[in-house]
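Engineer: Can you look at this prediction? I've put the sequence above it.
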Amino acid sequence: MVFWQLTIDANDPERLATFWQQALGWVSAPPGVADGEPTWWAHYRGRLGGRDAFTDRLFDPAGVGPALWFQQVPEAKAGKNRLHLDLYPTARDDSLSQERRIELIDAKAAELVALGATVKHRVRDDNPADPEYYLVLQDPEGNEFCIS
């Protein structure tokens, strides 16, 4: 097994960590698990020292996703991301109507815009055989991500 985390360059790691914590519902300290705790959570807890939480890292409270680290860098973002996050507030539930999906996606987008995101564009296709709706946004430092 290989340990890994997703590292995102940031000019203001604390601001991005706060934004993504609210966007994902993740936590700023490794959650505890009674049995079968991943060894990387113990690694991160050791790195906390006397602090209660990180200001630049996030953890999936369910223990499924990798840790996110917002790494301080001096330069601003330049160009398009080669990697981005896709958020699914609809939980990819195919039983939802197109209109209900749009409501959920738009509500999540409005929440994130209030936190500093920017909507870049919307894609909508009401083809009954394969309806599609998603938004492309940027986080407070310009990193692209999608909501669908």
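Structural biologist: Structure received. Numbers count the residues shown, from 1 in each chain.
Engineer: make it CA atoms for all contacts and neighbour counts henceforth
Structural biologist: Will do.
Engineer: Give the buried residues for the helix ranked longest in the chain.
Structural biologist: If you go by DSSP state H, the chain has its longest helix at helix 98-114. Using 16 or more other CA atoms under 10 Å as the test for burial, helix 98-114 gives Q98, R101, I102, L104, I105, D106, K108, A109, L112, V113.
Engineer: now do stretch 9-27
Structural biologist: For stretch 9-27, by 16+ other CA under 10 Å, it's 9-21, 23, 26-27.
Engineer: ok, second structure coming up, stack it against the first:
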Amino acid sequence: MVTRWTLTVDCQDANVVAAFWKEALGYVDRPAPRGWDSWEQWLRDMHVPEEEWGDAAALTDPDGVLPDISFLRVPEGKTVKNRLHLDLQVGGGRDLDQAVRVERIRSHVDRLVAAGGRVLAEHHDGDRLDHVVLADPEGNELCVV
């Protein structure tokens, strides 16, 4: 039996980190639960104190295929390298023309830097760009391949 799963990211500012990943993945804000017109209405009906309303954010695949991602505010900051990270596979594969692949990778990297990410390293296989390692606004690593 397959187990349904989602991904949760601990962070200091759920809305900032969610906005970055929304751009990175092409996801959209998760709609309010069925029966509620808005998250604000749901939070109020669930008696969540208003000072906690910004403690979480949630994204969903607009096609409904890939897992949802939640972002939860935690008191501690990131202190070590991720043991798990996402590879954003935008390049099209190593068999694709290198110039096309590099353009796709660099274009996506540029969008993510504009969204608050930063480049940590570029990795090459000889003279060919293999992937770029980035950090999201709070330092969580990801690769653009």
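Structural biologist: Okay, I see it. These figures come from a predicted structure and were not determined experimentally.
Engineer: Send over the TM-score of the superposed chains.
Structural biologist: Remark: TM-score between the superposed chains equals 0.79 [TM-score structural alignment, normalised by the length of the second structure]; 130 aligned residues with a CA RMSD of 2.3 Å.
Engineer: now the helices for the first structure?
Structural biologist: Using DSSP H, helices in the first structure cover 13-24, 39-48, 98-114.
Engineer: closest one to S148 of the first structure among those?
Structural biologist: helix 98-114 (6.1 Å; CA to CA).
Engineer: what does that closest one correspond to over in the second structure?
Structural biologist: Using TM-score structural alignment, helix 98-114 of the first structure corresponds to residues 98-114 of the second structure.
Engineer: Average offset of the matching stretch relative to the first structure?
Structural biologist: With mean CA distance after the TM-score superposition for the first structure, stretch 98-114 of the second structure departs from the first structure by a mean of 0.8 Å once superposed.
Engineer: Tell me where the second structure has strands.
Structural biologist: With DSSP state E, the ranges of strands along the second structure come out as 7-11, 28-29, 56-60, 69-73, 86-88, 118-125, 128-135, 141-144.
Engineer: Of all those strands, which one is nearest R44 of the second structure?
Structural biologist: strand 56-60 (14.5 Å).
Engineer: Counting by contacts, list what that closest one packs against.
Structural biologist: helix 14-25, strand 28-29, strand 69-73 (3 or more CA pairs under 8 Å, 6 or more residues apart in numbering; DSSP states H and E).
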